[in-house]
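In: Provided below for reference: sequence and predicted model.
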Amino acid sequence: MIFVPEKNLNAECYLLLIWFCRVTILVGWKMDFVTEEEKTEDYLFKIVLVGDSAVGKSNLLARFARDEFYPNSKSTIGVEFQTQKVHIDGKEIKAQIWDTAGQERFRAVTSAYYRGAVGALLVYDISRRQTFDSIGRWLNELQTHSDMNVVTILVGNKSDLRDAREVSIAEGKSLAEAQGLFFMETSALDSSNVAAAFQTVVKEIYNILSKKVMMSHEVNKPDSSSFDGKTVVLPSEDNPQPDAAEAKAGSGCC
């Protein structure tokens, strides 16, 4: 079938339609063609990247998933995702990382993709204070649209831009402590702390899950292997956010 847009369909709606078709086809293809290797993971964690446009979310994902960096990357349209395997305590965990658009006009579309997330990287640009000031709004949106408490790390990106810094490490750490979040500064440009930020979230999700499995085993004596290979959903009750992590004072981010 060939879609011919009506003359009165504006460019923004047309872009959204193209994006929706693209994601629908991609997700459908991924569901139909799952390899034997992909079936071997013990857990699947959905993690979202949120924050203003141009704070470096896509480059953080590119650096973590493919060890790549795009100095002239364009703003994400809608939502895109990639997967990366992480090994913890002998378990293979597949992190399904969703990169959400930061532009205001896409927020209604991307909000649906918070559902099912068990981890989040809340990203701002240390060289643009307005992106830090927006963190409260993004955190509220995450908490409003997610199904449960989400393990969240506050990420001050582009830490390599030391001379252009507008947000201090102390400010970032203070906000994280006030909200009960982990905190770290990163640089997708030089890869500083990028892997550590993602791994911090994945490991904390795994730790919470492991504790719940142990508690369930003590009460009901279930076979803990029944959790293997399942998408993880963390219930909201009895699942407080972890204490804020120490800030990493090193080269930074993009």
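Out: The structure has been received and is ready for your questions. None of these values were measured; they are calculated from a predicted model.

In: CA atoms for contacts and neighbours, from now on please.
Out: Noted.

In: elements contacting the strand or helix carrying Ala120?
Out: Under the assignment given by DSSP states H and E, the secondary-structure element containing Ala120 is strand 119-125. Secondary-structure packing of strand 119-125 (3 or more C-alpha pairs under 8 Å, 6 or more residues apart in numbering; DSSP states H and E): strand 43-50, helix 129-133, helix 135-145, strand 151-157, helix 194-220.

In: so of the ones you listed, which one's packed in deepest?
Out: Between the helices and strands packed on strand 119-125, strand 151-157 has the highest mean count of neighbours, a mean of 29, where neighbours are mean count of other C-alpha atoms under 10 Å.

In: Please identify which of the helices and strands packed on strand 119-125 is closest to Ala108.
Out: Distances from Ala108 to each of the helices and strands packed on strand 119-125 were compared using C-alpha to C-alpha; the shortest belongs to helix 135-145, at 10.7 Å.

In: mind putting the helices and strands packed on strand 119-125 in a markdown table, distance to Arg115 included?
Out: Below are the helices and strands packed on strand 119-125 laid out as a markdown table (distance: least, C-alpha to C-alpha, whole Å):
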| stretch | distance to Arg115 |
| --- | --- |
| strand 43-50 | 9 |
| helix 129-133 | 24 |
| helix 135-145 | 6 |
| strand 151-157 | 14 |
| helix 194-220 | 16 |
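
In: Compare those and give me the one nearest Thr100.
Out: Taking the helices and strands packed on strand 119-125 one by one with C-alpha to C-alpha, strand 43-50 is closest: 6.0 Å.

In: neighbouring contacts of the next helix or strand after that closest one?
Out: Moving toward the C-terminus from strand 43-50, the next helix or strand (DSSP H and E) is helix 57-66. Helix 57-66 is contacted from outside by 49-51, 68-70, 73, 76, 82-84, 97, 99, 123, 187-188, 191, 194-195, 198, 254, using C-alpha atoms under 8 Å, 6 or more residues apart in numbering.

In: ok, second structure coming up, stack it against the first:
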Amino acid sequence: MFAILCVTTCYCSTSMFIFVSAGVGKSCLLLQFTDKRFQPVHDLTIGVEFGARLIGIDNNPIKLQIWDTAGQESFRSITRSYYRGAAGALLVYDITRRETFNHLTSWLEDARQHANANMTVMLIGNKCDLAHRRAVSTEEGEQFAKEHGLVFMEASAKTAQNVEEAFISTAAKIYKKIQDGVIDISNESYGIKLGHQTGAGLSGGRDGSASQAGSCCG
């Protein structure tokens, strides 16, 4: 789920999505990126939530449109409908919960089965501020990313460590694929849209959908 790119008076919109098991803090990562704030107790995502932010890459305005998909197994069929038409994805696990790391392969296989072949995937180990409770080593995250051709980074939605870098790095890799001709921007299935800049600043916001109380983020 991402968005935007082009030259001077135009911008390009790139679609991205965030997916994984429930309760890993993915919604908190999105909130930190779009609104620059942390919400200690965050409702479980029901269905899909949406966030957007304008950034700049190589002096070009890029709008990232980000879909935060529900992590519960019961919503996986809904999540699949957002795989197509996405230029990038953030695959998130909780470094303090081993089971969320163990489920990564299943989520990744599902995404690659339904998404375009050139989708950029960033693997994020969230809650790195809780190193004293770590259940998954940094080396394990790096190895998983290497084996599956992913970009890897550990981050903390609570302290904002590497949150900005994770989203912007993913967008930059998508941007480079466009420049290199790997992504055909005329094909909407790649999740890229060109448009005229509307004068919006390089800032962002978040639009929530129905949600259910219960999940803590870090």
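Out: Nice, thanks for sending it over. In this text, all values refer to a predicted model and were calculated from it rather than measured experimentally.

In: circling back to that earlier point, which part of structure 2 matches the strand holding Ala120 of structure 1?
Out: Aligning strand 119-125 of structure 1 against structure 2 (TM-score structural alignment) gives residues 88-94.

In: how big's the offset between the matching stretch and structure 1?
Out: Taken against structure 1, stretch 88-94 of structure 2 registers an average deviation of 0.4 Å after superposition, with mean C-alpha distance after the TM-score superposition for structure 1.

In: and the direction of the strand holding Ala120 of structure 1 versus that of strand 43-50, what angle?
Out: Using axes from the mean of the first three to the mean of the last three C-alpha atoms, to 10 degrees, the direction of strand 119-125 of structure 1 lies 20 degrees away from that of strand 43-50.

In: what do we get in structure 2 for Val201 of structure 1?
Out: In structure 2, the residue matched to Val201 of structure 1 (TM-score structural alignment) is Thr170.

In: got the contact list for its match?
Out: Thr170 of structure 2 makes contact with Gly88, Thr120, Val121, Met122 under the criterion C-alpha under 8 Å, 6+ apart.

In: Now distance to Gly204 of structure 2 too, for the residues you listed, in CSV please.
Out: Supplementary listing: the contacts of Thr170 of structure 2 in CSV, determined by distance: C-alpha to C-alpha, whole Å:
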residue, distance to Gly204 of structure 2
Gly88, 18
Thr120, 22
Val121, 22
Met122, 21
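
In: And for Ala112 of structure 1, nearest residue in space, chain neighbours not counted?
Out: Counting by C-alpha to C-alpha, 6 or more residues apart in numbering, the nearest residue to Ala112 of structure 1 once its immediate chain neighbours are dropped is His145, at 7.1 Å.

In: roughly how far apart are Ala112 of structure 1 and Trp98 of structure 1?
Out: Distance of Ala112 of structure 1 to Trp98 of structure 1, given as C-alpha to C-alpha, to the nearest Å: 12 Å.

In: quick one, what contacts the spatially most central residue of structure 2?
Out: Structure 2 has Leu90 as the residue nearest its centroid, 3.4 Å off, counting by C-alpha atoms, centre = their mean. With C-alpha under 8 Å, 6+ apart as the criterion, the residues that contact Leu90 of structure 2 are Met16, Phe17, Ile18, Phe19, Val121, Met122, Leu123, Ile124.

In: before we move on, the earlier item: separation between the match of Val201 of structure 1 and Leu90 of structure 2?
Out: As defined by C-alpha to C-alpha, Thr170 of structure 2 lies at a distance of 8 Å from Leu90 of structure 2.

In: just checking, Arg134 of structure 2 touches Tyr93?
Out: No: look at Arg134 of structure 2 against Tyr93 with C-alpha atoms under 8 Å: they stay out of range, at 11.8 Å.

In: Neighbour count: the two, which is higher?
Out: When Arg134 of structure 2 is set against Tyr93 and neighbours are counted by other C-alpha atoms under 10 Å, the residue ahead is Tyr93, at 30 against 16.

In: Looks like the more buried one contacts Val24 (just checking).
Out: Yes: with contact defined as C-alpha under 8 Å, Tyr93 of structure 2 counts as touching Val24 (5.6 Å).

In: okay, and the common contacts of these two?
Out: In terms of C-alpha under 8 Å, 6+ apart, Tyr93 of structure 2 and Val24 are both contacted by the residues Thr100, Asn126.

In: picking that back up, with neighbour numbers in mind, choose between Ala112 and Trp98 of structure 1.
Out: A side-by-side neighbour count of Ala112 of structure 1 and Trp98, using other C-alpha under 10 Å, places Trp98 first with 24 against 11.

In: which one in structure 2 is aligned with Val66 of structure 1?
Out: No, residue 66 of structure 1 isn't Val; it's Arg. If you follow Arg66 of structure 1 across to structure 2 using TM-score structural alignment, you land on Asp35.
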